[in-house]
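Engineer: model this:
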Amino acid sequence: MTRTQLETLQHTLRNRPVADPAPGLDQQRQFFDAMRAATPLPPGITTRPGQLGDVPVVFAEPPGTDRSTPVVLYFHGGAYVLGSAAAGVPLAAGLAARAGGRGISVGYRLAPEHPFPAAVDDALAAYRGLLDLGVEPARIAVAGDSAGGGLAVAALVAARDAGLPLPSAAVVLSPWSDLTLSGASVTTRAGDDLVLTADTLGQGAADYLGPADPRSALASPGLTADLSGLPPLLVQVGSHEILLDDAVTLAARAAAFDVPVDLQIRPGLPHVYQRFAGTGQLDQADAALDAAGDFLRGALAPALAATVRSA
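Structural biologist: As a prediction, this is how the structure comes out:
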């Protein structure tokens, strides 16, 4: 990453167009999906819609995909009120391609139409659906960005508590894992964050939670959940994020529960900076996904080695 790249990106974020001075929710959703779709897919990836456990998904697959191909089950961001399976495809595909696998982006239900715990229920249903297809958990990793990062952790906790075998690893990008907004960086990084505001997150939390307790383990897994037994975790975050402390606290609590965890904080970078991978705008975005791919390859290696031995 060059200083020029970062300065140019910061200028772009400060001056990016908005959908409308007071956009309705439908317009916000269209704008968010269009923004996320701007991230290019890796070469050779084909996409197709489908379902897992009656939850809509989009498969992002390289040539030669079969049931033995590792899976990255991906949960998009959007403060639980924005986003779609299609919006999550670029990052799902980018991670999966670097891990030598296929991506599946999950279209979980959104608030306020479907409040907590609908998103967690859908995430768990999609994971169950993948297992029901005969995909071995050792060949599965879960991932997500922002709210989807918190949801990925909540899904792991829910799967463990349901007695399901857990996947091999998890990658979370700029996770929102504390819906109480208690992290100090919500205030201390407010002047640096060019993507999120406390008001935006507060409204998303209110829409998602309704009367539910924001400290619930499945709403704020980085703050209150028992994380024991979870698979190895990679957490990536930029230092110019109001969610910086969410990432740091999640990683620290995972370590306290003896979960192998790797926390990667990159200076000066914005919320979910990985979405700029493949655009030529930010070399660090490509480097971050490369690092995440290496992490996932290492976690999936035993299952891949077993495939080679049985071939």
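Engineer: From now on I want contacts and neighbour counts done on CA atoms only, so please keep to that.
Structural biologist: OK.
Engineer: Strands of the chain, residue ranges please.
Structural biologist: For the chain, the strands defined by DSSP state E cover 46-52, 55-61, 71-75, 102-106, 140-145, 169-173, 233-238, 261-266.
Engineer: closest one to D192 among these?
Structural biologist: strand 233-238 (10.6 Å; CA to CA).
Engineer: What are the buried residues along stretch 105-117?
Structural biologist: Residues of stretch 105-117 classed as buried: S105, V106, G107, Y108, R109, L110, A111, P112, H114, P115, F116, P117 (neighbour count, 16 or more other CA atoms under 10 Å).
Engineer: can I get those in CSV with distance to Q264?
Structural biologist: Shown next, in CSV, are the buried residues of stretch 105-117 (distance: CA to CA, whole Å):
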residue, distance to Q264
S105, 23
V106, 25
G107, 27
Y108, 27
R109, 30
L110, 29
A111, 30
P112, 32
H114, 33
P115, 31
F116, 29
P117, 29
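Engineer: Pull the most distant pair out of those.
Structural biologist: S105 and P112 (20.9 Å).
Engineer: now the strands of the chain as JSON lines including distance to A299?
Structural biologist: Conversion of the strands of the chain to JSON lines gives the following (distance: least, CA to CA, whole Å):
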{"stretch": "strand 46-52", "distance to A299": "23"}
{"stretch": "strand 55-61", "distance to A299": "20"}
{"stretch": "strand 71-75", "distance to A299": "12"}
{"stretch": "strand 102-106", "distance to A299": "15"}
{"stretch": "strand 140-145", "distance to A299": "8"}
{"stretch": "strand 169-173", "distance to A299": "6"}
{"stretch": "strand 233-238", "distance to A299": "10"}
{"stretch": "strand 261-266", "distance to A299": "12"}
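Engineer: now for those, which one comes closest to L250?
Structural biologist: Closest to L250 of the strands of the chain, according to CA to CA: strand 233-238, at 8.4 Å.
Engineer: what sits up against that closest one?
Structural biologist: Residues outside strand 233-238 that contact it (CA atoms under 8 Å, 6 or more residues apart in numbering): 169-175, 244, 247, 251, 259-273, 288, 292, 295.
Engineer: Before we compare anything, build this one as well:
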Amino acid sequence: MMWARFRKRFGGLSSLGYRASERTRLLLPRRKAPMRGVYQQAVLHDTYSIRARVVQRAVRLFMQPVLRYAPITPATIRAVRALDRTSAKAPRSRYVEPIGYQLGGIRVESMTHRLGPTSDMTILYFHGGAFMSGSIDTHRRICERLARLTGANVISVDYVQLPEGAVADSVQDAMRAYEGLLAMCLEPGKIVVAGDSAGGYLTMKVAELATRRGLQAPAALLCFSPLLSLDPERQDKAVERIHPVNDAYLPPKRLPKIRALWNPEGSTIEGFASPFHASAYIDSPLFMTAVEDEMLRPEVEAMSLLLANRDVQVETHIWRKQVHAFPVLADILPESRHALRLAADFARIAVGELERAVPEELSGFEPVEERLIADEVWLDESLAESFVDGETLVGEIEPWEPSAEEEILDGEFKVEGRRWFHRAP
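Structural biologist: Coordinates of the predicted model:
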């Protein structure tokens, strides 16, 4: 109503010689059209928090110019990797004890959360970073959260990256880690492979090459803004685009330069160079997230269509006003925590440790009485949490207060008087 009154009052001022400047029009509220999807079964998350908007604006303001103009050389890549190592000093969960070891000759870090549900699942996680940044340290928090939500043993892989190796070498490291896990895992049928961005590329390559090599396929695949081809910026592929690309991170024009480093002359990637073309080799249940205007979204929806046409179980979620691979920012964004809960539920359903939820729950509506936000502690007079035999129970009981021995010191557990809920349309 306020907007209608404003238009009625000032809309006719042009007849008096007045016209709002372009700057003024940009300051006025703009109505956002409802989200649309090529993949009709995708869950569209139309609402967003103020935090998400602030993060998106900050990334566009500070990070995008650096990525647009910084030279892409081995020296700059090593400098970025050095900055990544500072993540090792970030706060960690008191309820997770990371254990480093070799898996198939590849360095990995394993973790299990003490407060998570009991599970025989193992999650093999590949971090993102465009094959030139990111590490076990930068993605330790998302692995801790996945361990908390699923009860799984989460194994983060330190695969080779630029400039030491090309994408083909990263793929071989990923397969060595997967084969090593198959050889040592007590429940190989409950191995879930997950990753974000470039890690999503490796996740899909593991699924493809497992089929090609005659290995047991992963029980499920979890991909957050996955890179499904080495040329996602190309407009001449048979991928329908219904929303203009406005990626908050990487300008599409920089990709040809990066692609030359990803796949240099003389380097051969086993199987298809782009997992987008390998849909015939992928049969594992697949969970994917994407952002409405990111560069990788069109291929995420196209891959969903290809697999759904083969009757492969696919669950795709598309968010508005988020940044690329936003589930990694679960310490900051409520939408990120929501996405991780959905992914964790999908994995538990795939391995048979959780019954399938009703469609309303899968679409993002989570009644307080039925589901627990596992990465927050919220106490009031009628709702509390208790931990019994490693499982979380929710009910109308007396508010639970931790004892001195049980005091929660983990930064991911915060006592708040509110929760964030987002209902998909």
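Engineer: what's the spacing between stretch 219-239 of structure 2 and its chain's center?
Structural biologist: Averaged C-alpha coordinates place stretch 219-239 of structure 2 at 14 Å from its chain's average position (CA atoms, centre = their mean, to the nearest Å).
Engineer: cool, and stretch 172-186 of structure 2?
Structural biologist: Averaging C-alpha positions (CA atoms, centre = their mean) puts stretch 172-186 of structure 2 22 Å from its chain's average.
Engineer: Repeat that for stretch 303-311 of structure 1.
Structural biologist: A distance of 28 Å separates the C-alpha centroid of stretch 303-311 of structure 1 from that of its chain, computed with CA atoms, centre = their mean.
Engineer: Just the buried positions in that stretch, please.
Structural biologist: Neighbour-count burial for stretch 303-311 of structure 1 [16+ other CA under 10 Å]: A303, L304.
Engineer: A255 of structure 1 is nearest to which of the strands of structure 1?
Structural biologist: strand 261-266 (6.3 Å).
Engineer: I'd like to know which elements that closest one is packed against.
Structural biologist: Helices and strands touching strand 261-266 of structure 1, by 3 or more CA pairs under 8 Å, 6 or more residues apart in numbering; DSSP states H and E, are strand 233-238, helix 244-256.
Engineer: what's the last one in contact with?
Structural biologist: Looking back up the chat, that one is helix 244-256 of structure 1. Contacts of helix 244-256 of structure 1 (CA under 8 Å, 6+ apart): 174-178, 183-186, 221-223, 227-228, 235-238, 260-263.
Engineer: residue range for that helix in structure 2?
Structural biologist: Mapping helix 244-256 of structure 1 onto structure 2 (TM-score structural alignment) gives residues 297-309.
Engineer: and that stretch, how far from structure 1 on average?
Structural biologist: Following the fit onto structure 1, the mean deviation recorded for stretch 297-309 of structure 2 is 1.8 Å by mean CA distance after the TM-score superposition for structure 1.
Engineer: which of the helices and strands packed on strand 261-266 of structure 1 is buried the deepest?
Structural biologist: Each of these was scored by mean neighbour count; the highest is strand 233-238, a mean of 26, by mean count of other CA atoms under 10 Å.
Engineer: Give me the mean deviation of that one from structure 2.
Structural biologist: Strand 233-238 of structure 1 sits 0.6 Å off on average (mean CA distance after the TM-score superposition for structure 1).
Engineer: what's the offset of that strand from the middle of its chain?
Structural biologist: What separates the centre of strand 233-238 of structure 1 from the centre of its chain is 10 Å, taken as CA atoms, centre = their mean.
Engineer: before we move on, what about stretch 67-83 of structure 1?
Structural biologist: That offset, for stretch 67-83 of structure 1, works out to 6 Å (CA atoms, centre = their mean).
Engineer: With stretch 146-165 of structure 1 instead?
Structural biologist: With CA atoms, centre = their mean, you get 12 Å for stretch 146-165 of structure 1.
Engineer: residues in structure 2 aligned with that stretch?
Structural biologist: The aligned range for stretch 146-165 of structure 1 is 197-216, by TM-score structural alignment.
Engineer: From what I see, R320 of structure 2 and A52 are in contact.
Structural biologist: No - taking CA atoms under 8 Å as the definition, R320 of structure 2 is not a contact partner of A52, at 9.3 Å.
Engineer: Tell me the buried residues in the helix ranked longest in structure 1?
Structural biologist: Of all the segments assigned as helix in structure 1 under DSSP state H, the longest by residue count is helix 283-310. In terms of neighbour count (16+ other CA under 10 Å), helix 283-310 of structure 1 has its buried residues at 283-286, 288-297, 299-301, 303-304.
Engineer: which strands and helices sit next to that helix?
Structural biologist: Packed next to helix 283-310 of structure 1, using 3+ CA pairs under 8 Å, 6+ apart, are helix 85-99, strand 169-173, strand 233-238.
Engineer: Could you tell me where the longest one falls in structure 2?
Structural biologist: Right, the one you point to is helix 85-99 of structure 1. Counting by TM-score structural alignment, helix 85-99 of structure 1 pairs with residues 136-150 of structure 2.
Engineer: Other residues contacting that stretch?
Structural biologist: Stretch 136-150 of structure 2 is contacted from outside by 84-85, 87-88, 92-93, 96, 108-109, 111-117, 119, 121, 125, 127, 152-158, 327-331, 340-341, 344-345, 347-348, 374-375, using CA under 8 Å, 6+ apart.
Engineer: Tell me how far stretch 138-154 of structure 1 lies from the chain's centre.
Structural biologist: 5 Å.
Engineer: Oops, could you answer that again for stretch 106-125 of structure 1 instead?
Structural biologist: That offset, for stretch 106-125 of structure 1, works out to 14 Å (CA atoms, centre = their mean).
Engineer: Contacts for it next, please.
Structural biologist: Contacts for stretch 106-125 of structure 1 (CA under 8 Å, 6+ apart): 52-58, 73-76, 80-86, 88, 126, 151-152, 154-155, 158-159, 207-210, 212, 218-219.
Engineer: Report the buried members of these.
Structural biologist: The neighbour-count criterion (16+ other CA under 10 Å) marks 52-53, 55-58, 73-76, 80-86, 88, 126, 151-152, 154-155, 158-159, 207-209, 218-219 among those as buried.
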